[in-house]
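1. Need the 3D shape of this:
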Amino acid sequence: MASTAAGYFRRLARRITTDVDTLDAREMSETSEASGAQRACDCSRGEEVTVLGRLRSVEVCPQAAAATLEAELFDGTEGVTLVWIGRRRIPGIEPGRTIRVHGRLAERDGRKVLYNPEYELKCTS
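-> Okay, here's the model as predicted:
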């Protein structure tokens, strides 16, 4: 019984002293995995992937030929850049929103990218 109490207090102390961002990343990773989505850190270029995560940032990038809407998706393990070519705005695509995306993973400047991914907005309840 003493070891059970010690284990409880050790876990409690770890939870109290752990950084909030670390706890949030762990929770997002567990939610993503439980939903059947792939972890971004396990995805490789060229694979067809489904990733669930939270949008950290959303911005319009007016480039030479066509504007693009870019968003940074974080699933608790790694970030994936989402790029919608020719779009300036998509209703519901906003920072803090949880979404599930599907597409073929590419790489740009050493970062994982999904171009024009299919997406599903998730309710945050």
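
2. Every contact and neighbour count from this point should use C-alpha atoms.
-> Will do.

3. what separates T77 from A34, distance-wise?
-> Distance, T77 to A34, using C-alpha to C-alpha, to the nearest Å: 14 Å.

4. Let's compare: structure for the following, please.
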Amino acid sequence: MPALSARLRRLSKSLRTSREHLEAEDEERSASRRGTDPIGSLASRQRARVSGVLQAVTYRSSQDKPILVGQLYDGTGSIDLVWWGRRRIAGIKPGAHLLAEGRVADGIHRQQIHNPAYQLLGPGQ
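-> Okay, the predicted model is just below:
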């Protein structure tokens, strides 16, 4: 039975990996269709127009200054969208699709765009 259990674990992992790969391809196609810059190829200090899905949204407080951070994923990579002075923004939540514009900056974990101009995208946009 241990061999069967190991096979089932490998199959389960394979299915998850396939699903993640398909989702990444779908996001990459959508971003390409919108004519946005691939996140995975951005350079620091360039103006960028990116789109994708928010994978995570977190709130941080820095010396009494609120900071809202959304991790945007487009299938080629992720970038943090950082809104200074904001605790929440209507529609900015995990799973939301959006288009954002701004100047790319280097961050600790990944590149960032500070106070981006953004547009929430509906289904099929």
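
5. More neighbours: which of T77 and A34 of the first structure?
-> Shown here are T77 of the first structure and A34; by other C-alpha atoms under 10 Å, T77 has more neighbours (17 against 10).

6. Touching, the more buried one and R39? I think so.
-> Yes. If you go by C-alpha atoms under 8 Å, T77 of the first structure and R39 touch, sitting 6.7 Å apart.

7. Which residues are in contact with each of the two?
-> Common neighbours of T77 of the first structure and R39, counting by C-alpha atoms under 8 Å, 6 or more residues apart in numbering, are S29.

8. Could I get the full set of helices for the first structure?
-> With DSSP state H as the criterion, the first structure has helices at 2-17, 20-34.

9. Rebuild these as TSV, extending it with distance to R89 of the first structure.
-> Compiled in TSV, the helices of the first structure are given as follows (distance: least, C-alpha to C-alpha, whole Å):
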stretch	distance to R89 of the first structure
helix 2-17	39
helix 20-34	25
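
10. Quick check: the residue nearest the centre of the first structure vs G86 of the first structure, distance?
-> When the first structure is reduced to its mean C-alpha position, the nearest residue by C-alpha atoms, centre = their mean turns out to be F74, at 2.4 Å. For F74 of the first structure, the distance to G86 of the first structure (C-alpha to C-alpha) stands at 23 Å.

11. Also E78 of the first structure?
-> For E78 of the first structure, the distance to G86 of the first structure under the criterion C-alpha to C-alpha works out to 26 Å.

12. The longest strand belonging to the first structure vs helix 20-34, what angle?
-> Across the first structure, the longest stretch assigned as strand under DSSP state E is strand 48-62. Regarding strand 48-62 of the first structure and helix 20-34, their directions subtend 130 degrees when assessed with axes from the mean of the first three to the mean of the last three C-alpha atoms, to 10 degrees.
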